[in-house]
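Asker: Quick one, what's the 3D model for this:
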Amino acid sequence: MHPVVATKPATRMILALVCVSQFMVILDASIVNVALPSIQRELGFSATSLAWVVNGYLLTFAGLMLLGGRAADLFGHRRMLVSGLFVFSVASLVAGLATEPAVLVAARVAQGVGAAMLAPATLAVINTSFVQSRERARAFGAWSASGGLGGMAGAVVGGALTTGLSWRWVFLLNVPIGAGLVVLALLSLARPRPGRRASLDLTGAVTATAGLGAVIYGVMRSADHGWTKLPVAGPVVVGLLLLLAFVVVEARFATEPMMPLRLFGIRRVAVGTAMLLLFGGIAIAMWYFTSLFLQNVLNYSALRAGLGQTPAAVMFVVVARIAAALLSRTGVRPLMVVGCGGFVAGFGWLSQAAAGSGYVTSVLGPTLLIAAGIGLTFPTLMATVTSDVPEGDAGIIGGLSTTASQVGGSVGLAALTTVAGGRIGTRSSAEALAAGYDLVFVVAAALGLALAVVSTLLPKPDRG
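Answerer: Model prediction:
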């Protein structure tokens, strides 16, 4: 598929399109958490089935992104973005009107499908619409900031909608936004020039999607079962075997592979993908476990905890835009080194927080440092991994990078939960919980140091 370069008048519309789309996709992963108790009471979910209101979305979102990325290359970024918005919006409407648990879970699964079509397409649109490296870096900065803002706004927006209106509005909110984005996409994105239509590698698509889905499913269940128990180890082992089969199929049998392995011969793609896996664990340690510390140790409500993390979200948004402007001048490594320094210093400081700590000195200060680190590293990584990709591979590279970040977050959440649980044991006091979370923050600081070391392998981007 030949790239379609946007004209100057359309670039602002395109940037607004991809940023709001990314905001909506990431917002939907977190906004529902505050509404879960209300959903359970009204629809009669059991304690175990309620988790699938969250997991149904995350599982299909992460599991299908590689397929969504390749589909964007084969069938057109414009078509996949519009189709993803349509599926996501219709599924949101069904979720908001659901009267049975099964209907809501099915709608959440369908939302994940739409998000998996949409997210890689937004990256491909950036890569093909913003030609100069400086413009592309700024677009990635805005895109990254939008996603981070969506993740952080979830608790606040979800709490406000659930309290002021109804839990149904955490889903219905997507419908008018999605409809507006469909119109914006049709107006701002030009139709692609016709090119050679390749066929979808069906065997690769099935093995990759099933393998990723099985691994993520097993990891999700690790919070309720030990890592060696069959409900966790079984899906993980099956998933890894399917992913191994996927690699064999792509290397030996596929005439037009879904994931051309030659892409891993591009150093920034191979190294950047590994770094995004590490980054996923760091981001989870920041947003998820800091929220737990505020709620379980300092006794904040969910809404107050969300507000307590708002300064860090603002810091992330501001620094991400600054990093995008600096990337073409400084190159990758200085931004990564300074950002990783923020991780090490911030998490080291945060690991000293205790049950009697104050918010300003023990949480606000370190989270601002960590958020600045995220703002420096994430858009830099995304711009580096996806820049100047071979023609026809922008979608699959976008799918690969977003999948790496999502899988890193899922595995990181499971692993860090195990770390915290091992320290906490059977105790439930604020002091015991603080000790468990502090150990998580120490591990996150080590991940930041590892990220800095691996970043030395990244090449410098072309300046332009």
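Asker: Please make it C-alpha for all contacts and neighbour counts, starting now.
Answerer: Will do.
Asker: which residues touch the residue nearest the centre of the chain?
Answerer: Geometric centre of the chain, nearest residue: Q406, 4.8 Å, by C-alpha atoms, centre = their mean. Each residue near Q406 by C-alpha atoms under 8 Å, 6 or more residues apart in numbering is listed here: 62, 277, 280.
Asker: where does it land in three-state SS?
Answerer: helix (DSSP: H, G, I helix; E, B strand; the rest coil).
Asker: how much space between it and I216?
Answerer: 10 Å (C-alpha to C-alpha, to the nearest Å).
Asker: Show me whatever sits in contact with both of those two.
Answerer: Common contact partners of Q406 and I216 (C-alpha under 8 Å, 6+ apart): A62.
Asker: Identify the residue spatially nearest to the residue lying farthest from the centre of the chain, adjacent ones excluded.
Answerer: Using C-alpha atoms, centre = their mean, the residue of the chain lying farthest from its centre is G356. It sits 32.8 Å away. Spatial nearest neighbour of G356, chain neighbours left out: L298 (7.7 Å); criterion: C-alpha to C-alpha, 6 or more residues apart in numbering.
Asker: what comes up buried for the helix or strand that contains R136?
Answerer: Element membership of R136 [criterion: DSSP states H and E] is helix 133-164. Across helix 133-164, burial judged by 16 or more other C-alpha atoms under 10 Å covers 133-162.
Asker: so is the residue lying closest to L184 once chain neighbours are set aside in a helix, a strand, or just coil?
Answerer: Excluding its sequence neighbours, the residue lying closest to L184 (C-alpha to C-alpha, 6+ apart) is L17, at 6.7 Å. Put simply, L17 is helix when judged by three-state DSSP.
Asker: and for comparison, fold this next one:
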Amino acid sequence: MLVPLALAQFICSFAGSNMNVMINDLSVDLNTTVQGVQLAITAFLLVMAALMIPGGKLTDRWGRKRCFVLGLTIYGLGALMSAVAPGLGILILGYSILEGVGTALLIPPVYILTTMLFTDLPSRARAFGVITGMAGIGGAAGPLIGGLITTGISWRAAFVFQALIVAIVVALGRRIVDPVEPDPTRPFDTLGAVLSAAGLVCLVMGILQAGSNTVLMAGLLAIGALFLVWFVLHVRARERAGKEPLLSISLFRNRTSNLALVTQNVQWLLLMGIAFVVSAFLQVVRGYNAIQTGVIFTSATAGILVSSLAAERLARKRAQRTLILAGFLIMIAGIGVLIALLNTSRSAWAFAPGLLLIGLGLGTMLTPSVNVVQSAFPEDQQGEISGLSRCVSNLGSSLGTAIAGTILVVGLHNPYQGYVLAMIVLAALGLIGLMAAMALPRATTRKGHAVS
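Answerer: Next up, the predicted model:
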């Protein structure tokens, strides 16, 4: 039962990063620009983030397996639509919207089913290790696989590949049994879903306007903040009235979980931000093709594989707080290496040592971060916390692409300065994750219990 769940997580992470190596091909074939491709990638990640909490909530009402299969179906249709897209608009509809909605429906069940099907802590830790490892590998290997397919066949074939993997997951997932019956009478907070989604969308779209339209950027950020404030007030009002909100405020009363959520957000922000900046720099500035760019990311994939395979052994010897701290230190060191080696060689392999460190750091802390969050709550709150956890992670991914990508794109008149500035900003954001990890209680156990 773990195989289809892990494969589903892999293909969703793959979809978020494989587009990075198609920037030149998409720009030419669809008559668009680097900013257009960045918009499509960011919109995909943002749709996931905005709808992940509602998606997690719907699992209680519709059933975990039903949401899983429905999400896969919508995702597959989006992939096929993207494969035949004649222009950027249809690509955004298929890739950014349909694949984003499908992912928001299928990912919460992956983590909820894992928590429910693997009841003892050691097996649950191993299961989360496999799934989060596949998430990291999908994100890091996306450029390589996407580059091979794009160069060997076409960027359109990369979307056909996604549809084929989805079909395999559907076939393998037939044996999954939902451990809890769905409750169709469970209320759904529609207004809360609209407010939270609108707030997140406005915030990220505002960031994308940086450097091009300051007034629009400020307006979108202000509107996004107002929507989120309205959402919090709405949730409190529903709880006072005895009604079930989209997201319970009680989830944020667990200090350990809050800190671990910050680490989740920042680790995905770093991965996706670095992936976009390096990919865009190699293709637009250095003139590398899709496969040449993708091959460089094998070092990050190797790093994630090595650290993920060692995750269980590390978890037995080291506290989860220690592993998360180590992960951030290694990732920040990797960013430093990416900056230091920029001008040492024209070869793209100069990026390999830094990307290797990025992969090692990410793989070291992926599983501990997820396990601390999920294990901090009982089973009756797994739907909520799973949706929140995935929302926070995908919001980090969209912010990484939006922030670092915008800095790079704005600085393309002096690409080397733009590259260095984007990396410095990512390193500074990595320090936020490091500080959150340092604030985690030392009493966090090695097997997954989080102390509130």
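Asker: Show the contacting residues for the equivalent of I176 of the second structure over in the first structure.
Answerer: When the first structure is aligned by TM-score structural alignment, I176 of the second structure is paired with S188. The neighbours of S188 of the first structure, taking C-alpha under 8 Å, 6+ apart as the test, are 10, 13-14.
Asker: Could you see which of the residues you listed carry over to the second structure?
Answerer: Contacts conserved in the second structure for those, counting by both residues aligned by TM-score structural alignment, their matches' C-alpha atoms under 8 Å: I14.
Asker: Tell me which of the contacts of S188 of the first structure fall in helices.
Answerer: 10, 13-14 (DSSP state H).
Asker: from those, which would you call buried?
Answerer: Of those, these count as buried by 16+ other C-alpha under 10 Å: 13-14.
Asker: could the ones in helices among the contacts of S188 of the first structure be laid out in JSON lines, adding distance to G226 of the first structure?
Answerer: As requested, these are exported to JSON lines (distance: C-alpha to C-alpha, whole Å):
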{"residue": "A10", "distance to G226 of the first structure": "52"}
{"residue": "M13", "distance to G226 of the first structure": "48"}
{"residue": "I14", "distance to G226 of the first structure": "46"}
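Asker: Check the ones in helices among the contacts of S188 of the first structure against S428 of the first structure and report the nearest one.
Answerer: I14 (49.3 Å; C-alpha to C-alpha).
Asker: how far away is that closest one from G342 of the first structure?
Answerer: 32 Å.
Asker: go on, S133 of the first structure?
Answerer: 26 Å.
Asker: Over to V90 of the first structure?
Answerer: The gap separating V90 of the first structure from G342 of the first structure is 41 Å, by C-alpha to C-alpha.
Asker: These two: which is more packed in?
Answerer: Higher neighbour count among V90 of the first structure and G342: G342, with 24 against 20, using other C-alpha atoms under 10 Å.
Asker: so what's the residue nearest to the more buried one when sequence neighbours are not counted up against?
Answerer: Once flanking residues are discounted, G342 of the first structure sits nearest to G373: 4.8 Å by C-alpha to C-alpha, 6+ apart. Contacts for G373 of the first structure (C-alpha under 8 Å, 6+ apart) come out as 316, 338-343.
Asker: What residue in the second structure is paired with G373 of the first structure?
Answerer: G373 of the first structure maps onto G361 in the second structure, by TM-score structural alignment.
Asker: gap between that match and L323 of the second structure?
Answerer: Taking C-alpha to C-alpha, one finds G361 of the second structure at 9 Å from L323 of the second structure.
Asker: now I330 of the second structure
Answerer: With C-alpha to C-alpha as the criterion, I330 of the second structure and L323 of the second structure are 11 Å apart.
Asker: what do you get for G396 of the second structure?
Answerer: Counting by C-alpha to C-alpha - G396 of the second structure and L323 of the second structure are separated by 20 Å.
Asker: Could you do A157 of the second structure as well?
Answerer: 38 Å.
Asker: For these two, indicate the residue with more neighbours.
Answerer: Applying other C-alpha under 10 Å to A157 of the second structure and L323 shows that L323 carries more neighbours, namely 25 against 19.
Asker: mind listing what the aligned residue in the first structure for that one touches?
Answerer: In the first structure, the residue paired with L323 of the second structure according to TM-score structural alignment is L335. L335 of the first structure makes contact with 323, 327, 376-377, 380, according to C-alpha under 8 Å, 6+ apart.
Asker: mind checking how far the helix or strand T418 of the first structure falls within is from the chain centre?
Answerer: Assigned by DSSP H and E, T418 of the first structure belongs to helix 394-424. Centre-to-centre, helix 394-424 of the first structure and its host chain are 9 Å apart (C-alpha atoms, centre = their mean, to the nearest Å).
Asker: ok, then the element right after it?
Answerer: Taking DSSP H and E, what comes next after helix 394-424 of the first structure is helix 430-455.
Asker: Can you tell me which helices and strands that next one packs against?
Answerer: Other helices and strands packing on helix 430-455 of the first structure, by 3 or more C-alpha pairs under 8 Å, 6 or more residues apart in numbering; DSSP states H and E, are helix 267-292, helix 332-350, helix 394-424.
Asker: So for that helix, what gets flagged as buried?
Answerer: 430, 432-449, 451-452, 455.
Asker: likewise stretch 362-376 of the first structure?
Answerer: In stretch 362-376 of the first structure, counting by 16+ other C-alpha under 10 Å, buried: 362-376.
Asker: now stretch 332-349 of the first structure
Answerer: Quick answer for stretch 332-349 of the first structure (16+ other C-alpha under 10 Å): 332-337, 339-349.
Asker: go on, stretch 276-289 of the second structure?
Answerer: 276-283, 288-289.
Asker: So the counterpart of F252 of the second structure in the first structure versus L416 of the first structure, what's the distance?
Answerer: Correspondence of F252 of the second structure to the first structure, assessed by TM-score structural alignment: F264. In this view, F264 of the first structure and L416 of the first structure are 28 Å apart by C-alpha to C-alpha.
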